[in-house]
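# got a predicted structure here, sequence first:
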Amino acid sequence: MELPVFYAPDIQQDAVTYTMNEDTSKYCIQVLRHEKGDQVLLADGRGSKYTVVITDDNRKKCQVQVQVREMLPPPVPALRIAIAFTKNAGRIEWFLEKATEIGIQTIIPLVTARTEKEKIKAERLNSILVSAMLQSKQFWLPVLEEPQSFDKVVKGNVDPQRFIAHCLPEQKTELQDAMMAGKDTIILIGPEGDFTPEEVQQALAAGFQPVSLGRTRLRTETAGMVAAVLMNAKLPS
């Protein structure tokens, strides 16, 4: 049986013992009904995987003893999505959850000319990323960057593969055909109402390739999800 994974962001790499916080302890002991002697896993979100055994099954301060620490390499190539956050918070939260499960490593809230929501609740969104990381049994927590302007992302990006998905009637290549496996990649996903023509031209001038995500017009969060799936499909087997 697979061992459950719990989040331990403050665990030290050389730790011999560790005490879970109250929320994690309650979930481990009271909800999942683990008890003294049970083996579980801890993730610090920075690649460390700890195999531990419960030594005190206190539901408020569960204590464990570290048996093995394994350092997992960061996922390669790096997959990044810069996406305009929607006014409907639930939709973007859904996207963040699914993008994490799929394996996107960096998400950039993209501020465009038509972005409707620039302020984000970082603490809540981070908790969604953590939950999705644990559910999908990963040990690297995706990076949710601070909101960045379209201009900054376009001018400052140096990824070998750069794409912009837009709906303007211009010649575009399907993302699955344009993307090559094994290279760090970023894709720009626009807001409701799409990028402006000026933004598209700015991205193209900076070396971004125009791509399509399918035959139908997609909502912002759906476009992000499709892009995440297609990018993941190009990972080396």
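Perfect, I can see it now. Note that the coordinates shown come from a computational prediction; the quantities given were computed from them, not determined experimentally.

# alpha carbons only for contacts and neighbour counts from here, please
Noted.

# which one is Gln39 nearest to, not counting chain neighbours?
On the basis of C-alpha to C-alpha, 6 or more residues apart in numbering, the spatially nearest residue to Gln39 that is not a chain neighbour turns out to be Val53, at 4.3 Å.

# what's next to the one helix or strand the one you found maps to, contact-wise?
With elements delineated by DSSP states H and E, Val53 resides in strand 48-56, which encompasses its position. Contact with strand 48-56 is made by 13, 35-43, 62-72, 139, as judged by C-alpha atoms under 8 Å, 6 or more residues apart in numbering.

# the spatially closest residue to Ala178 that is not a sequence neighbour: helix or strand, and which one exactly?
In this structure, Ala178 finds its nearest non-sequential neighbour in Val211, 7.4 Å apart by C-alpha to C-alpha, 6+ apart. If you go by DSSP H and E, Val211 is part of strand 209-212.

# that strand - contacts with which helices or strands?
In this structure, strand 209-212 makes packing contacts with strand 161-165, strand 173-174, helix 175-178, judged by 3 or more C-alpha pairs under 8 Å, 6 or more residues apart in numbering; DSSP states H and E.

# hmm, back to that, separation between the residue nearest to Ala178 and Leu175?
Per C-alpha to C-alpha, to the nearest Å, Val211 is found 5 Å from Leu175.

# so the strand or helix carrying Ala228 versus strand 161-165, what angle?
Ala228 belongs to helix 220-233 when elements are defined using DSSP H and E. Using axes from the mean of the first three to the mean of the last three C-alpha atoms, to 10 degrees, the interaxial angle of helix 220-233 with respect to strand 161-165 works out to 150 degrees.

# run the chain-centre distance for helix 220-233.
Helix 220-233 has its C-alpha centroid displaced from the chain centroid by 12 Å (C-alpha atoms, centre = their mean, to the nearest Å).

# ok, back up a step: most tightly surrounded among the helices and strands packed on strand 209-212?
Among the helices and strands packed on strand 209-212, ranked by average contacts under mean count of other C-alpha atoms under 10 Å, first place goes to strand 161-165 (a mean of 23).

# let me see the residues that make contact with that strand.
When contacts are defined by C-alpha under 8 Å, 6+ apart, strand 161-165 is touched by residues 179, 183-190, 200, 203, 207-213.

# for the chain, just list every one of the helices.
Secondary structure of the chain by DSSP state H: the helices cover 22-25, 89-102, 122-135, 150-156, 175-178, 197-205, 220-233.

# same for the fifth one, what does it pack against?
If I follow you right, that is helix 175-178. When contacts are defined as 3+ C-alpha pairs under 8 Å, 6+ apart, helix 175-178 packs onto strand 209-212, helix 220-233.

# below is an additional structure, to be compared with the one above:
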Amino acid sequence: MLTCYAPDLHPGQPAYTLSEEESKHAVRVLRLGSGAPVALVDGRGGRYQAVVADANPKRCQLRLTAHEAVLPRSYVTHVAVAPTKNLDRMEWFVEKAVEVGVERISFLRCARSERRELKLERLEKIAVSALKQSGQAWLPQLDELVDFAPFVAAAEAATTFIAHLEEGERTALAQVAAAGPGCCVLIGPEGDFTPEEIALALGRGIRPVTLGPSRLRTETAALAAVFTAQLVRER
């Protein structure tokens, strides 16, 4: 069944008109006709069932038949990552993180970051596509790129962890992430966080964690953090 994104849909509406892009895909590509079933998600916890009322390729009209409200998860997974120079790798991470289940993604500008600017439009489209593909009901929050220091200063230290590669004692994320209502994991750029950034985070009470024995790429480490939090959530 086709799943469409309907961010402006609200419970109680009897009908909904798909965007021109979604209409073209439904009618011209999938050849849906009148009476064909369609699923809708609003990204705010709402899932809807509908049928095609008018198979117009520019303004496909749907008749809504059912609504389900999905409660937000009680355990919130937040990953703050320094975007890679190759944006394709961040796009891959966002897609997979949404599929697995992440509530928030922040982007950090660190001392060793090779990417100093970031436009969210493309990443937001990828997040929406992954939302539809995976059947999720909540669209994750994607934050604008911010400097590391002010982000750390505003972080909730008790539930924030830094995954760095410097020598020193680190605890497995799975062992400490379950203690609170969620976790925020900081993932550095390709060259890792600087010693000064690590010291700043530790000075704020943010605890160092490890994601395993392997040295991971930035986007792989970020996804590993999401997977680990998902396992914690399931337990």
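Structure received. The structure presented is a predicted model; accordingly, all values stated were derived computationally and were not measured.

# report the TM-score for the pair.
Their TM-score after superposition, calculated using TM-score structural alignment, normalised by the length of the second structure, is reported as 0.95; 235 aligned residues with a C-alpha RMSD of 1.5 Å.

# what lines up with the residue nearest to Ala178 of the first structure in the second structure?
Alignment note (TM-score structural alignment): Val211 of the first structure maps to Val209 of the second structure.

# next up, the contacts around its match.
For Val209 of the second structure, the set of contacting residues under the criterion of C-alpha under 8 Å, 6+ apart consists of 161-164, 170-173.

# relative to Glu197 of the second structure, how far out is it?
Between Val209 of the second structure and Glu197 of the second structure the distance, using C-alpha to C-alpha, works out to 15 Å.

# circling back to that earlier point, which of the helices and strands packed on helix 175-178 of the first structure is buried the deepest?
Using mean count of other C-alpha under 10 Å, the stretch among those with the largest mean neighbour count is strand 209-212, at a mean of 23.

# now do it: distance to the chain's middle.
Relative to its chain's centre, strand 209-212 of the first structure lies at 22 Å (C-alpha atoms, centre = their mean).

# what's the mean deviation for it versus the second structure?
With the two structures superposed, strand 209-212 of the first structure lies on average 0.8 Å from its match in the second structure, counting by mean C-alpha distance after the TM-score superposition for the first structure.

# please tell me how far Glu22 of the first structure sits from Leu3 of the first structure.
Glu22 of the first structure sits at a distance of 20 Å from Leu3 of the first structure (criterion: C-alpha to C-alpha).

# could you find the closest non-adjacent residue to the residue sitting furthest away from the middle of the second structure?
Counting by C-alpha atoms, centre = their mean, the extreme residue of the second structure relative to its mean C-alpha position is Ser34, 34.1 Å from that point. Here the nearest residue to Ser34 of the second structure in space, its sequence neighbours aside, is Val52; by C-alpha to C-alpha, 6+ apart that works out to 4.8 Å.

# kindly report the same for Ala127 of the second structure.
The shortest distance from Ala127 of the second structure to any residue that is not its chain neighbour, by C-alpha to C-alpha, 6+ apart, is 5.8 Å, and that residue is Glu95.

# the one you found -> the first structure?
In the first structure, the residue equivalent to Glu95 of the second structure is Glu97, according to TM-score structural alignment.

# show me the contacts for its match.
Contacts of Glu97 of the first structure by C-alpha under 8 Å, 6+ apart are 128-129, 131-132.

# where in the second structure does stretch 37-53 of the first structure fall?
Matched against the second structure by TM-score structural alignment, stretch 37-53 of the first structure falls on residues 35-51.

# buried sites along the matching stretch?
For stretch 35-51 of the second structure, burial by neighbour count (16 or more other C-alpha atoms under 10 Å) applies to 36-44, 46-51.

# centre of the chain to that stretch, how far?
Taking C-alpha atoms, centre = their mean, the mean C-alpha location of stretch 35-51 of the second structure is offset from the chain mean by 20 Å.

# check stretch 28-46 of the second structure too.
In this view, stretch 28-46 of the second structure has its centroid 22 Å away from the chain centroid, taken as C-alpha atoms, centre = their mean.

# can you measure across stretch 115-124 of the second structure, start residue to end residue?
18 Å.

# of all the residues in that stretch, which ones are buried?
Within stretch 115-124 of the second structure, the residues that qualify as buried are 115-116, 118, 123-124, counting by 16+ other C-alpha under 10 Å.

# please tell me how far Val130 of the first structure sits from Arg114 of the first structure.
In terms of C-alpha to C-alpha, Val130 of the first structure sits 29 Å off from Arg114 of the first structure.

# same check, this time on Lys172 of the first structure
Noted for Lys172 of the first structure: a distance of 22 Å to Arg114 of the first structure, by C-alpha to C-alpha.

# and what of Val229 of the first structure?
When distance is defined by C-alpha to C-alpha, Val229 of the first structure is 25 Å away from Arg114 of the first structure.

# which residues sit in contact with the residue farthest from the centre of the second structure?
Contacts of Ser34 of the second structure (C-alpha under 8 Å, 6+ apart): 51-55.

# not counting sequence-adjacent ones, nearest residue to Leu62 of the second structure?
Across the structure, with C-alpha to C-alpha, 6+ apart as the measure, the residue nearest Leu62 of the second structure apart from its sequence neighbours is Val52 (4.5 Å).

# that neighbour: neighbour count?
Neighbouring residues of Val52 of the second structure were enumerated by other C-alpha atoms under 10 Å; the total is 23.

# and if you look at Val81 of the second structure?
There are 24 residues near Val81 of the second structure, going by other C-alpha under 10 Å.

# same check on Leu2 of the second structure?
Leu2 of the second structure: 15 surrounding residues under other C-alpha under 10 Å.

# same question, the one 10 residues further on
The burial metric for Gly12 of the second structure, expressed as a neighbour count using other C-alpha under 10 Å, is 9.

# likewise Glu35 of the first structure?
Residues near Glu35 of the first structure, counting by other C-alpha under 10 Å, number 18.

# which residues touch it?
The contact partners of Glu35 of the first structure, taken as C-alpha under 8 Å, 6+ apart, are 29, 54, 56-57.

# can you tell me which of those residues is nearest Lys87 of the first structure?
Lys87 of the first structure lies nearest to Ile29 out of the contacts of Glu35 of the first structure, by C-alpha to C-alpha, at 37.7 Å.

# so that closest one makes contact with Arg59?
Yes. Ile29 of the first structure lies in contact with Arg59 (C-alpha atoms under 8 Å); the separation is 5.4 Å.
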